[in-house]
Every structure is written in structure tokens, then in C-alpha cells.
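Engineer: A predicted structure for the sequence below; I have some questions about it.
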Amino acid sequence: MNNLWKNIKKLSLFIIAVFIGFFLTTIQPFFKLLKNKKQIILLLVIIATIFVIVYNTLRLMLEIN
């Protein structure tokens, strides 16, 4: 029974490591874009545009005035 709990602990640590690795791999290209001022502005505009689209979509879906 003790071996079971060790395996469960190892599995949970593995899952956490996979999620952290996934997010770091996904976010890493954005840090490369932050080296140039023009690309920083472009990235901020893209993020703001995505935020506005998601906000408006949710507002219309939920019929919030």
C-alpha cells in the first residue's frame, strides 16, 4: 500500500511538471518578441484586441448591457 502512495505522489509531480513545461514552451516566443519596441507595441495591440473581442463576445452571449 505504501508503494501505491509513492506512485500517486510521483504521478502528481509529473503532471505538474508537464503543465509548467507546456506553459513555459508556449510563452517563450513572446519573450523573444519583447526585445524590440515596435514588436512590444504590436504585441500589446494584439493582446488588447483579443481582450476586446472576448469581452464583447461574452457580453453579447450573456446579454449583459
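Structural biologist: Perfect, thanks for sending it. Residues are numbered from 1 along each chain as shown.
Engineer: Could you use CA atoms for every contact and neighbour count after this?
Structural biologist: Noted.
Engineer: could you point out the longest helix in the protein?
Structural biologist: helix 2-33 (DSSP state H).
Engineer: Now the element after that one, going C-ward?
Structural biologist: helix 37-61 (DSSP states H and E).
Engineer: got the contact list for stretch 9-23?
Structural biologist: Around stretch 9-23, nothing counts as a contact under C-alpha atoms under 8 Å, 6 or more residues apart in numbering.
Engineer: one more structure, for comparison:
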Amino acid sequence: MSNFWKNLYKSPRFLTSVFIGFFLTTFQPIFKLLKNKLNKVLFLIIMVIIIGTCYTIIRKMNGIK
């Protein structure tokens, strides 16, 4: 029974390390691309378009004017 509690106490650290590892491996290629100024501008424009499109779609879906 003591092994169960030890493993239970370790699970939040494991979950945290999994999330950190996921975000690091996901965003590392994006950070490498952003070292170039042209890529930064293109990335910013694309993100603004994506966020604006999502915002407009959600507003229209909910009937907000």
C-alpha cells in the first residue's frame, strides 16, 4: 500500500513534466523559424488572421452583434 501512495505523490510531477515536454517539442521549431525577421512578420500576420477568423466565427455562432 505504501508503493501506491508513493506513486500517487509522483504523478503530479510526471504530469507536469509531460506537459512541459509537449510544449517544448511543439514550439521549438516555431521558435527556430522566428529568428528571421521576415518569418516573424509572416507568423504575426498569419496569427492575426487566424485569431480574427476564429473571433468572427464564434461571434456569429453565438449571435453576438
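Structural biologist: That came in fine, so what should we check first? Because the structure is predicted, anything quoted here is derived from the model rather than measured.
Engineer: re earlier: quick one: average offset of the longest helix of the first structure versus the second structure, please.
Structural biologist: With mean C-alpha distance after the TM-score superposition for the first structure, helix 2-33 of the first structure departs from the second structure by a mean of 1.2 Å once superposed.
Engineer: Direction-wise, compare that helix with helix 37-61 and give the angle.
Structural biologist: 120 degrees (axes from the mean of the first three to the mean of the last three C-alpha atoms, to 10 degrees).
Engineer: what separates the residue of the first structure positioned farthest from its centre from residue 39 of the first structure, distance-wise?
Structural biologist: Relative to the centre of the first structure, the most outlying C-alpha is that of residue 1, 37.0 Å out, by C-alpha atoms, centre = their mean. Computed as C-alpha to C-alpha, to the nearest Å, the residue 1 of the first structure to residue 39 of the first structure distance reads 55 Å.
Engineer: do residue 55 of the first structure as well
Structural biologist: Taking C-alpha to C-alpha, one finds residue 55 of the first structure at 24 Å from residue 39 of the first structure.
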